[in-house]
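> Below are the sequence and a predicted model; questions follow.
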Amino acid sequence: MSSLDIAAGSSVHRDQTVEVVLLLAFAGGYLDAYTWMIHGVMANAQTANLVLLWVHGIVGEWEEALHFLAPILAFAVGIVIAAWLRRVTGERTPAISTLIEIVLLVAIGILHNRLPDLAGTLGISLVAAMQPAVFTKVEGVACSTVMITGNMRQAIEALFAATFGGPQLGTLRRSGILTALCIAFGLGVAVGAFATKNIPDLALGIPVIALLIVLLRCEAPRQEEPR
């Protein structure tokens, strides 16, 4: 029996529910679209930042290369902060880290007109790092809310197993949830691109709303599944 089979029949951690993880995937895609359109870097996809750093660096375009170094370092700082939070706050980490993300995004939105590079490139990457460091599972199964590569692989593997290994409700459920994560991330990218182009000064308000819902869900009383 898979972990999703177990989760489907018992209480699920509030930070691992499908609703919460889909909202986080939406916010993750949104922030990547925002930082790419405004600053030409990725908030979450440090692989892309690293590739572009070396592409520019290897041909001697050092100014362009260093442009991608800042978000990588800020992302690393965010990971350290998240690790520290897990150590000192325990089970409250998801809610506290989400609250910190919200406060920082509001501050970034306010500072963006005065300190665009500092607020946008460094601040958002630091915020973005906390999410994948804290929210790592959906219904007990490892996933990512800031990129789709691993989710897509797992979704296809689960679908293959269900198709050729016999009907397995838990396996099909896992494939469906991971596919939905990919879709939510893509939707976040699309909405982020549209909002950044049309309402750049207010664009960061949308992921803040998504994170506020996540915070409320993480703090909601746990409800047991009916037997």
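Sure, I can see it. Numbers count the residues shown, from 1 in each chain.
> Going by C-alpha atoms from here, please, whenever you check contacts or count neighbours.
OK.
> which helices and strands sit right next to the helix or strand harbouring Met152?
According to DSSP states H and E, Met152 maps onto helix 149-164. Judged by 3 or more C-alpha pairs under 8 Å, 6 or more residues apart in numbering; DSSP states H and E, helix 149-164 is in contact with helix 169-198.
> Next, the buried residues of the helix it packs on.
For helix 169-198, a neighbour-count test (16 or more other C-alpha atoms under 10 Å) marks 170-175, 177-196 as buried.
> helices or strands next to that helix in the packing?
Of the remaining helices and strands, those touching helix 169-198 by 3+ C-alpha pairs under 8 Å, 6+ apart are helix 3-8, helix 18-39, helix 149-164.
> Among those, which comes closest to Val88?
Taking C-alpha to C-alpha as the criterion, Val88 comes closest to helix 18-39 out of the helices and strands packed on helix 169-198, the separation being 22.8 Å.
> Show me which residues of that closest one are buried.
Applying a neighbour-count criterion of 16+ other C-alpha under 10 Å, one finds 18, 20-35, 37-39 buried in helix 18-39.
> and if you look at stretch 79-98?
Of all the residues in stretch 79-98, those buried under the rule 16+ other C-alpha under 10 Å are 79, 81-82, 85-86, 93-98.
> can you tell me which of these lies nearest to Thr136?
Pro94 (10.4 Å).
> do you know how far the closest one is from Gly205?
Distance, Pro94 to Gly205, using C-alpha to C-alpha, to the nearest Å: 20 Å.
> What is the host helix or strand of Ser125 packed up against?
Using DSSP H and E, Ser125 maps to helix 124-134. Identification of packing neighbours for helix 124-134 by 3+ C-alpha pairs under 8 Å, 6+ apart yields helix 18-39, helix 62-89, helix 93-111.
> what would the helices and strands packed on helix 169-198 look like in TSV with distance to His56?
Shown next, in TSV, are these (distance: least, C-alpha to C-alpha, whole Å):
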stretch	distance to His56
helix 3-8	43
helix 18-39	16
helix 149-164	24
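> For Val18, give me its contacts.
The neighbourhood of Val18, defined by C-alpha atoms under 8 Å, 6 or more residues apart in numbering, consists of 138-139, 177.
> With respect to Leu216, which of these is nearest?
Distance to Leu216 across these (C-alpha to C-alpha) is lowest for Val138, with 17.3 Å.
> hang on, isn't the closest one packed against Leu23?
No - if you go by C-alpha atoms under 8 Å, Val138 and Leu23 don't touch, sitting 11.9 Å apart.
> let's bring in a second one:
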Amino acid sequence: MIHLTDKNSPLHEKLEIGLLLAIVGGFLDAYSFLCYGGVFANAQTGNMVLLGITLINGDYVHFVHYLIPIIAFSFGILMTECLLKYLSGSFYIWVLITEIVILFIIAFLPDGIPQVIVTAAISFMCSIQIGSFKKICGAPYTSTMCTGNLRSAMGLLFVAISAKDSESLVQSLRYLAIILFFCIGAAVGAIFVDWWGKLSVLICCLLFFILLLLMIKDIVHIRRKQQQLADVIKK
């Protein structure tokens, strides 16, 4: 029987966490594209293609429209790498709190706010997610885009078939599960945008809150185990 989960992985690398993050990633791409002028929150490759097209067409207003989210995304990655170097295990807690706060504010921004500010904020938030949650069950992945995951899934599937390697098959299925949940998130995002408009991003806040509770529970459990071990050593 194939088991996709890995009980030995830290919580932030477990499959179920990756699946929830993938749902959010797909949701936010659909949300930003539908609500804010066709800009992708996560897929900066798409924004770069559109950036080049607007530059060639001399459409400098939309050029800036795509450039600023790319800059915000880049800055978020740099900041996340810096914080990861100096902060302790509570880093993931603060990441989720930051994402909840940013999205909650975005949900209630007035309509007069320039779209580029909102898309930059979402891109910044997504870059923090990418920079923080880098692995699933020990393997590198991205929860906010699918190209790299698809490449990894198909490469591992080839190894699984050609070498009859069951571990490669498991890893391939994990990547495919992430891709599936990303697509589900995009579909759900499109549905809720149609129903609730800009307020639909509160669904992501709810998912991040669930992740936050799981992280806090895990940290409390680890610290309790450490304290029990310390008490045993003292005796």
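Done, it's in. Source: prediction; values computed, not measured.
> Give me the distance between Val95 of the second structure and Leu156 of the second structure.
From Val95 of the second structure across to Leu156 of the second structure, the span is 31 Å (C-alpha to C-alpha).
> before we move on, what about Tyr86 of the second structure?
Per C-alpha to C-alpha, Tyr86 of the second structure is found 34 Å from Leu156 of the second structure.
> Next: Ala107 of the second structure.
The span separating Ala107 of the second structure from Leu156 of the second structure equals 39 Å under the rule C-alpha to C-alpha.
> more neighbours, these two?
For Ala107 of the second structure and Leu156, the more surrounded residue by other C-alpha atoms under 10 Å is Leu156, and the numbers stand at 21 against 16.
> now for that one: what does it line up with in the first structure?
Applying TM-score structural alignment, one finds that Leu156 of the second structure aligns to Ala158 in the first structure.
> Over to Gly138 of the second structure?
Mapped onto the first structure by TM-score structural alignment, Gly138 of the second structure lines up with Gly140.
> looking at it, that match is touching Leu4, isn't it?
Yes - Gly140 of the first structure is in contact with Leu4 according to C-alpha under 8 Å; the separation is 6.4 Å.
> quick one: which of the helices and strands packed on helix 169-198 of the first structure is nearest Pro116 of the first structure?
Ranking these by distance to Pro116 of the first structure, with C-alpha to C-alpha as the measure, places helix 18-39 first at 8.6 Å.
> from the chain's centre, how far out does that closest one sit?
Relative to the chain's own centre, helix 18-39 of the first structure is displaced by 6 Å; criterion: C-alpha atoms, centre = their mean, to the nearest Å.
> Would you tell me which helix is longest in the second structure?
helix 202-234 (DSSP state H).
> Next, the angle helix 91-107 makes with that one.
With axes from the mean of the first three to the mean of the last three C-alpha atoms, to 10 degrees as the criterion, the two stretches helix 202-234 of the second structure and helix 91-107 enclose an angle of 160 degrees.
> Which strands or helices does helix 202-234 of the second structure pack on?
helix 15-35, helix 91-107.
> Distance to Gln227 of the second structure for these - can I get that in a markdown table?
Below are those laid out as a markdown table (distance: least, C-alpha to C-alpha, whole Å):
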| stretch | distance to Gln227 of the second structure |
| --- | --- |
| helix 15-35 | 26 |
| helix 91-107 | 21 |
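> Chain neighbours aside, what residue packs nearest to Thr144 of the second structure?
Leaving aside its sequence neighbours, Thr144 of the second structure sits nearest to Gly25 (C-alpha to C-alpha, 6 or more residues apart in numbering; 4.2 Å).
> ok, now how distant is the aligned partner of that neighbour in the first structure from Ile206 of the first structure?
For Gly25 of the second structure, the aligned residue in the first structure is Gly28 (criterion: TM-score structural alignment). Look at Gly28 of the first structure and Ile206 of the first structure: by C-alpha to C-alpha, they are 12 Å apart.
> if I pick whatever residue of the first structure lines up with Ile102 of the second structure, what's in contact with it?
Residue correspondence, TM-score structural alignment: Ile102 of the second structure in this structure matches Leu104 in the first structure. With contacts taken as C-alpha under 8 Å, 6+ apart, Leu104 of the first structure has the following neighbours: 123, 127.
> and with 10 Å instead?
Leu104 of the first structure makes contact with 98, 110, 119, 123-124, 126-127, 208 under the criterion C-alpha atoms under 10 Å, 6 or more residues apart in numbering.
> Now render those as TSV, adding distance to Trp62 of the first structure.
Converted to TSV, the contacts of Leu104 of the first structure look like this (distance: C-alpha to C-alpha, whole Å):
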residue	distance to Trp62 of the first structure
Thr98	35
Ile110	30
Ala119	22
Gly123	22
Ile124	23
Leu126	23
Val127	26
Val208	34
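> Test my guess that Thr121 of the first structure contacts Asn44.
No - with the criterion set as C-alpha atoms under 10 Å, Thr121 of the first structure and Asn44 do not qualify as a contacting pair; they are 11.1 Å apart.
> re the thing from before, among the helices and strands packed on helix 169-198 of the first structure, which comes closest to Arg217 of the first structure?
Closest to Arg217 of the first structure of these is helix 18-39 (C-alpha to C-alpha; 7.0 Å).
> Now tell me what touches the next helix or strand after the closest one from outside.
Scanning the chain past helix 18-39 of the first structure towards its C-terminal end, the next helix or strand to appear is helix 46-58 (assignment: DSSP H and E). Residues external to helix 46-58 of the first structure that are found in contact with it (C-alpha under 10 Å, 6+ apart): 40-43, 60-73, 75-76, 125, 129.
> mind running it again at 8 Å?
Applying C-alpha under 8 Å, 6+ apart, the set of residues contacting helix 46-58 of the first structure from outside is 41-42, 62, 64-69, 71-72.
> I'd like to know how far Ala95 of the first structure sits from Ile213 of the first structure.
Counting by C-alpha to C-alpha - Ala95 of the first structure and Ile213 of the first structure are separated by 11 Å.
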